[in-house]
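> fold the stuff below for me.
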Amino acid sequence: MNRTGLQVGLGPAERAANWNKLGAEEFDVVVIGGGVTGAGAALDAATRGLKVALVEARDLAAGTSSRSSKLFHGGLRYLEQLEFSLVREALRERELMLTRLAPHLVKPVSFLYPLTHRVWERPYLAAGLLMYDTMGGARSVPGQKHLSHAGALRMAPALKQDALVGGIRYYDAQSDDARHTATLARTAARYGATVLTSTQVTGFLRDADRIAGVRVRDVESGEETEVRAQAVINATGVWTDELQKLSGGRGRFRVRASKGVHIVVPRDRIVSESGMILRTEKSVLFVIPWGSHWIIGTTDTDWHLDLAHPAATEHDIDYLLKHINTVLATPLTHDDIEGVYAGLRPLLAGENDQSSKLSREHAVARVAPGLVAIAGGKYTTYRVMAADAVDAVAADVSGRVASSITDQVPLVGADGYHALVNQADQLAAAHGLHPYRIRHLLDRYGSMIHEVLALAAEDPSLLEPVPEAPNYLQAEVVYACSHEAALHLEDVLARRTRISIEYPHRGVDCAEPVARLMARVLGWDDAKIAHEVEVYVQRVEAERNSQTQPDDQAADAKRSSAPEARDRLVEPVA
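The predicted model follows:
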């Protein structure tokens, strides 16, 4: 509990209490979907004074919101497409995140744009970047810096001499998307939202022609209940169309899934002080610094198969290697890859046959009285999307609905963060940790670091690193279960931490010790621990096998062969 008397933790006790609330109370708004837009909508509604429930069939950020490029950015390439309003809006949101809402989670990151054409390209890019540096009130990152051929190579010695004629460095921002989304959901809970994962919507309630709530199943126990609400928001991303069918109504728009694949390689494989952005024949390729790694992506291709588990193919990986190797003096190989992940962008269908050209604008539709759907958009603009969705359901909620105030509501952990950064050395000494470790924790939890470290008061061993994954402390695993709604091993290894993409073993080598730490909070016996480990190992094996397949169909068949951690999930029946 916090000083307002509202819960901040999302542990087993809170989950049990929240499940009871679902069936016993009536809500103003039920939000379906625990991605960034759904969590943002729950926070927006709660801070307007509405009684809110957020339900998610899998885990927080289980879909697109844990598999992005991990950037808060305006979208430099959208300037070329003349989508000025989208870029301005995104840059305004980037500034809010850096300064007020999530300075502990969102950080500036530099990119080198290698110039490949003499005379015209530098002034052309400079004009675009001048707009980019000033639109939306951007003030918290440095402006563009122009570099000669020699200067660009000093910044990025990994580049071939003939890969560029000069360069321009500019700044954007980045964040751990899954951690940001989970923090957003916890902030919604802090302001009174009832947040439940592993809670699948199986149908809609009706009063005459109105949607009056949802039927849900607890995926962990199989128990079912009805949740009464004045309004429902469908914020399920690539599942939007499926939920529309389940509601019995026709959607006002269609959502098209575009697969984006990223690979993760060690930092020492590309010697550079800065990230990079490279032009491709279709779009752009990012090389993004990520701790002791680089994230390289992304692809942009249609996906028509399993929405829960998009699979990267050998072709996808070869595409990324081919494009990055055109500029690297020492080429990357498959052996350099530590992690691979594939995500689906929920694009609004119909604008163009090429997914990379589909609009990143979002759309909100009142599908039926009491039901609003929101889809499209960019991770960066989730807050605007959420506000628009709550505005749209205001007509279905009795009484006056206040205006959105989330531009004034810092996420949990932001309060006091900057002071704690200045006190990192003292904190480190007090807990017997290296100051680097404290700063790493502060950039993951902000001022909630005290809760994480407090877990070690009775068991100092929790301040030791996770076996085979030394970037993380054992206390973080326990905290993921006691405060952050983690219910399964993959929740911790793939989302609360990023072990699944940051280590060549992809979490397999630390699966059992992590499961045993989780068992302390979740009450697992040895049989349950063994089951969780086996399911996770099969997931990793299926992903590895899918990444050797030549096409989507073959990759999907391999990936789909792995069992679900949440084995009571069912396909919706319209």
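
> CA atoms for contacts and neighbours, from now on please.
Noted.

> you'd agree Val514 is up against Glu476?
No: in this structure, Val514 is not within contact of Glu476 by Cα atoms under 8 Å, at 10.0 Å.

> looking at the two, which is more packed in?
Comparing Val514 with Glu476 by other Cα atoms under 10 Å, the one with more neighbours is Glu476, at 26 against 22.

> hang on, that one is in a strand, isn't it?
No: applying DSSP: H, G, I helix; E, B strand; the rest coil, one finds Glu476 to be helix, outside a strand.

> please provide the structure for the following sequence as well, for comparison with the first:
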Amino acid sequence: MSADRRTADLARMRDETFDVLIIGGGVTGAGAALDAASRGLSVALVEARDYASGTSSRSSKLIHGGLRYLEQLEFPLVHEALRERGLLLTRLAPHLVRPVPFLVPLTKWFERPYYGAGVALYDAMSAAGGYGRGLPWHRHLSRRGAHRLFPGLAEDTLRGAIRYFDGQVDDARYVLTLARSAASYGAAIATSTRVVGIIRDAREVTGVRVRDMESRAEFDVRARTVIAATGVWSDDISEMIHGSTGRTASGNTRDPIASGNAPGLRVRASKGIHLLVPRSVISGDVGLILRTEKSVLFVIPWGGHWIIGTTDTDWNLDRAHPAASSVDIDYLLEHVNTVLERPIRHSDIEGVYAGLRPLLAGESEMSSKLSREHAVVEPMLGLMLVAGGKYTTYRVMARDVIDHAARRLPGTPASRTDQVPLAGADGFHAAWAHRAAIAARHGVTVGVVEHLLERYGALALEILSLVDGDPELGRPLPGAPEYLGAEIHYAALAEGALHLDDVLTRRTRISIETPHRGTETAPAVAALMGAVLGWDDVTREREIEHYLTRVAAERESQRKPDDRTADAARLGAPDVRGYGADPAVTAPLF
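Next up, the predicted model:
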């Protein structure tokens, strides 16, 4: 997905009529693009910002069945998620999804039979479906056994623990890999392409009006079916159809076709925040799952860090850049410190991120009680909306919405994405088995090869070939030595990165994995990207300035006492794609 490929795909979007046009480059949209393209349909995907720039890069980074949903008796949802977890671990993305162990600490006598029954059912459901391969069965541990695996647990109330396994993923890299896989099947995909209008012929949707956020040029994209996989922006689709004017297929201004409440999906946004602290702050070799009065709290090993999350609160402010307040951060610290021997301090926090869950909503439910089921609706002929669900079950959501679209496309074969390994999966196991030989052949350490294989799978060899051609690209990045310069070069060359923010926050995790949050690395990354994308000095400095302003705004928002003031502080940094800088450009919708 080079800059040249983007230009070619934009030209295709101007000229072709596609079978399927997808709005939204998150996990569901990218998954739908792969599902449709692998069936042989012609596919276009447009995304206002970057792949996974919304919810899909700000999750707990788990591929899991949803242990807590058993308590809510949502057995079909758990079974479905466990099946998908097994597919991802073993067949579709073994290079991106890997097992991670968790402890359920037990502090009261009745918790062992209660939680033990739940975890046993969790494992049994996984095994019964044939998707538990590669994950050990749960184990009951004594107090001493629990403390051996997690010495940082406070012992005064600990009675023991239960260990079980789930899956872990870099959510943003996974979405990117989905998009690359779809592109390999011929899908036309472009980021920085914002939908600004719906095109219809009478009462049928036939395409969308798109603004290229890089050039500000607008053009129409035609399609036989349009799918909106827009997450927390789903309600805006109905408003765009029913409450605003747009162009018909003949080019005339159209009037709203309905009044009152627009049909479609009603989605509520629930904010969840996460903290990153250094691995040295907490002594432990496994993750933790804890109950709070409002949500489930995870402490998750993440390379040289721990991820601590999450909260679960309604959010009605800016959806593009949800902000974590000091109250959110204090909430997590207060609850995690109740089980740790050595409390985590504010000064220990290196990274903070906030995301919004798109929950299917009724009129009065609290966000923590809303379903994680998904739904597909067709509010207007030719337009499908898909929303809800959870990251783990994205493939099912994608299959369901393409099945719905296929009713308009006679002869469309059934989905086969349960048999389609993602880019980098083929050859991964062989490369992992021979990683020492690969390291010797390319003159790097085994640790470097392991790092690349876990991020790119078999495509890691493409990164190593860049280093072979230019040894300077084999140098670690300043301020983020676990990443190589070649990874930045590759992000701009083959992974569709257009801006500095794309690389520091999603192609890598430098923005949350370093105490400086990427500010010390930004100049070097801008130079590497600029060499590939042809940036001049002015562009390079503008990209750096945008990024530094963004980090400053995020830090300021995290000092604010509530959502409203935190949101105002975060919005002090304009989006790098120009939202707010141009009077004609408002906040991104899709």
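
> what lines up with Ala365 of structure 1 in structure 2?
Counting by TM-score structural alignment, Ala365 of structure 1 corresponds to Val377 in structure 2.

> how about the strands in the stretch 301-450 of structure 2?
Here the stretch 301-450 of structure 2 has its strands, by DSSP state E, counting those that start in this stretch, at 305-309, 313-314, 351-360, 374-380, 383-388.

> check the stretch 151-300 of structure 1 too.
166-174, 194-196, 199-207, 210-218, 224-234, 255-266, 275-279, 284-290, 293-297.

> of those strands, which is nearest Val401 of structure 1?
strand 224-234 (12.7 Å; Cα to Cα).

> relative to structure 2, which residues correspond to that closest one?
Going by TM-score structural alignment: strand 224-234 of structure 1 matches residues 218-228.

> go through that stretch and flag the buried ones.
218-228 (16 or more other Cα atoms under 10 Å).

> how about those in TSV, adding distance to Met366 of structure 2?
Compiled in TSV, the buried residues of stretch 218-228 of structure 2 are given as follows (distance: Cα to Cα, whole Å):
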residue	distance to Met366 of structure 2
Glu218	40
Phe219	41
Asp220	40
Val221	39
Arg222	39
Ala223	38
Arg224	38
Thr225	34
Val226	31
Ile227	28
Ala228	25
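
> could you report the neighbour count for the aligned residue in structure 1 for Gly447 of structure 2?
Aligned by TM-score structural alignment, Gly447 of structure 2 pairs with Tyr436 of structure 1. By the criterion of other Cα under 10 Å, Tyr436 of structure 1 has 12 neighbours.

> swap in Glu89 of structure 1?
For Glu89 of structure 1, using other Cα under 10 Å, the count is 17.

> quick check: which element contains it?
helix 84-96 (DSSP states H and E).

> in structure 2, what range does that helix match?
Going by TM-score structural alignment: helix 84-96 of structure 1 matches residues 75-87.

> run through who's touching the top helix by length along structure 1.
In structure 1, taking DSSP state H as the definition, the longest helix is helix 526-546. With Cα atoms under 8 Å, 6 or more residues apart in numbering as the test, helix 526-546 of structure 1 has contacts from 311-314, 488-490, 506, 508, 511-512, 515-516, 519, 554-565.

> I'd like to know which of these are buried.
By 16+ other Cα under 10 Å, the contacts of helix 526-546 of structure 1 give 311-314, 488-490, 506, 508, 511-512, 515-516, 519, 554-560, 562, 565 as buried.

> if I pick the corresponding residue of structure 1 for Tyr331 of structure 2, what's in contact with it?
In structure 1, Tyr331 of structure 2 lines up with Tyr319, judged by TM-score structural alignment. By Cα under 8 Å, 6+ apart, the contact list for Tyr319 of structure 1 reads Thr299.

> check Pro561 of structure 2 too.
Pro561 of structure 2 neighbours (Cα under 8 Å, 6+ apart): 325-327.

> and the match of strand 224-234 of structure 1, how far from structure 1 on average?
On superposition with structure 1, the mean distance recorded for stretch 218-228 of structure 2 (mean Cα distance after the TM-score superposition for structure 1) is 0.6 Å.

> number of nearby residues for the residue mapped onto Gly192 of structure 1 from structure 2?
Using TM-score structural alignment, the partner of Gly192 of structure 1 in structure 2 is Gly186. A count of neighbours around Gly186 of structure 2, defined by other Cα under 10 Å, yields 19.

> ok, Gly186 of structure 2 touching Ala37?
Yes: using Cα under 8 Å, Gly186 of structure 2 is in contact with Ala37, at 6.7 Å.

> and for the two, which residues touch both?
Val43.

> next secondary structure element downstream of the helix holding Glu89 of structure 1?
strand 107-115.

> superposed on structure 2, what's the mean shift for the longest helix of structure 1?
Averaged out, helix 526-546 of structure 1 is 0.3 Å away (mean Cα distance after the TM-score superposition for structure 1).
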